[in-house]
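In: Need the 3D shape of this:
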Amino acid sequence: MQTGDEPASPAVSERVLTLPNIISFARLLLVPVFGVLIFTERDVAALVVLVIAGASDWFDGVIARRFNQMSRLGQLLDPAADRLYIFVTLVGLAWRELVPWWLVVVIALRDVVLAALLPVLTRHGYGPLPVHLAGKAGTFALMYAFPLLLLGNVAGTLGTVAWTFGWASALWGVGLYWLAAVLYVDQVVRIVRSDQRGARPA
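Out: This next block holds a predicted model:
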């Protein structure tokens, strides 16, 4: 039972035109710009765009919570933008032979697994489940790793240190990314089993 002293959960609205959603749309529009910069090896400009995208991701979350502007559209846009930046960066780095292609496959396969669960959730009357903390941490680690891997292309001590920490962060991010996927699958299995038990005759 909830007492008067407990904070109420923030309401999630169906609004579209909110400031956090506008920021998320702007971040999505920067994805092709970022992709061109990565593939044309304009690394300084690409790093600037990546930093802006990461900062805006944090900023729109703060605004949404502070001013009660959390929306279902925003819950879809934020992880979609994060995945696009991760995918474009990985493909660009692999194309330039800065990271191996197996890293692209491992991360992309995780998103394929999650996408395959969406029809199951829909059949049981659910939309996409909330992003798990492990998934957010994994995304943060990957987004942190990419600038370091780009800096690893620089000759000298700076490049060596950046490359080492970049790979450590990338592998940690992949582990958390897949841990979140396992937790997500477990949630879906629990939902399906719960609905099956409820459908059985008494």
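In: can we go C-alpha only for contacts and neighbour counts from here?
Out: Will do.
In: what about the closest residue to Y144 other than its chain neighbours, distance to G135?
Out: Of all residues not flanking Y144 in the chain, S169 sits nearest, at 7.1 Å (CA to CA, 6 or more residues apart in numbering). Distance, S169 to G135, by CA to CA, to the nearest Å: 14 Å.
In: residues near the residue nearest to Y144, how many?
Out: As a burial measure, S169 scores 22 neighbours (other CA atoms under 10 Å).
In: same question, the one 5 residues further on
Out: Applying other CA under 10 Å, we find 20 residues neighbouring V174.
In: which other helices and strands contact the helix or strand harbouring it?
Out: Using DSSP states H and E, V174 falls within helix 157-199. Packing contacts for helix 157-199, counted by 3 or more CA pairs under 8 Å, 6 or more residues apart in numbering; DSSP states H and E, involve helix 101-123, helix 133-151.
In: Proceed likewise with the subsequent sequence, for comparison:
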Amino acid sequence: MAQVPSRTTRVWTIPNLLSMARLAGVPLFLWLVLGPEADAWALALLMLSGITDYLDGYLARKLDQRSTLGEILDPVADRLYILAVVVGLALRDIIPWWFAVILPARDALLWCLVPFLRRKGYSSLPVHFLGKAATFNLLYAFPLILLGDGEGIVADLARTFGWAFAIWGIGLYWWAGLLYAWQVYRLHGDADRQGPRVE
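Out: Predicted structure coming up:
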């Protein structure tokens, strides 16, 4: 039988510190984009966020520092970065407002499903591969779209590849959201038949 990865209640782990640093970068990114419009620094911050997003998961596994807090911080940091970026870029007229609305709308749908999970005794749903793939695409798309807000061949290429990643990311993001909704529906039916359990 496969061994279940251990989780700890520790707060001050290396992966958690990386996630906290990513969270602290959210308001900094918004200030850089909307205040001085320091796009080079905002771009560097986005790239650093993508690196730390990979590192916190890798180090949690490598150092056996998986934690309950980390399972919350990592997706929250991802969602807040996505929200901050789409709002910041929309306010700068770099992306259209429909783009800025369609991503948070998916998260709002999933938040509406949380009470159904809680009522049946479930704490959360496992992270799906599609959700990770969507986040990966979006975290690549945003720096490229920001870099594409300029003139020249580099900006043109960045804009083209950025929107390619963005379109794939939006599609996968909503596909994953619908799969999560389907899981909640199935769990709701299973719980009615078997009784509640906490994961």
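In: What lines up with V131 of structure 1 in structure 2?
Out: Correspondence of V131 of structure 1 to structure 2, assessed by TM-score structural alignment: V127.
In: How about V188 of structure 1?
Out: V188 of structure 1 maps onto V184 in structure 2, with residues paired by TM-score structural alignment.
In: what's near enough to touch the closest residue to its match other than its chain neighbours?
Out: Taking CA to CA, 6+ apart, and ignoring the residues beside it in sequence, V184 of structure 2 has L117 as its nearest neighbour in space, at 6.8 Å. If a contact means CA atoms under 8 Å, 6 or more residues apart in numbering, then L117 of structure 2 has S123, S124, V184, H188 as its contacts.
In: what's the counterpart of L117 of structure 2 in structure 1?
Out: Looks like L117 of structure 2 aligns to L121 there (TM-score structural alignment).
In: Please report how far that match lies from T160 of structure 1.
Out: From L121 of structure 1 to T160 of structure 1 the distance is 45 Å (CA to CA).
In: How about N153 of structure 1?
Out: N153 of structure 1 is 8 Å from T160 of structure 1, where distance means CA to CA.
In: Can you give me the first-to-last residue distance of stretch 94-104 of structure 1?
Out: For stretch 94-104 of structure 1, the separation between the terminal residues is 8 Å (CA to CA).
In: quick check: that stretch aligns to which part of structure 2?
Out: With TM-score structural alignment as the criterion, stretch 94-104 of structure 1 aligns to 90-100.
In: quick revisit: turn the helices and strands packed on helix 157-199 of structure 1 into TSV, including distance to S13 of structure 1.
Out: Formatted as TSV, these follow (distance: least, CA to CA, whole Å):
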stretch	distance to S13 of structure 1
helix 101-123	20
helix 133-151	22
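In: I'd like to know which of those helices lies nearest to T18 of structure 1.
Out: Evaluated over those, closeness to T18 of structure 1 peaks at helix 133-151, with 22.2 Å, by CA to CA.
In: roughly how far out does that closest one sit from the chain middle?
Out: Centroid displacement of helix 133-151 of structure 1 relative to its chain, using CA atoms, centre = their mean, to the nearest Å, is 9 Å.
In: Pull out the buried residues from it.
Out: Buried residues in helix 133-151 of structure 1, counted by 16 or more other CA atoms under 10 Å: 134-151.
In: same question, stretch 93-102 of structure 2
Out: By neighbour count with 16+ other CA under 10 Å, stretch 93-102 of structure 2 contains the buried residues I95, F99, A100.
In: Looking at those, spot the one nearest L32 of structure 2.
Out: Closest to L32 of structure 2 out of the buried residues of stretch 93-102 of structure 2 is I95 (16.8 Å), distances taken as CA to CA.
In: Look up how far I107 of structure 1 lies from the match of L117 of structure 2.
Out: Distance of L121 of structure 1 to I107 of structure 1, computed by CA to CA: 22 Å.
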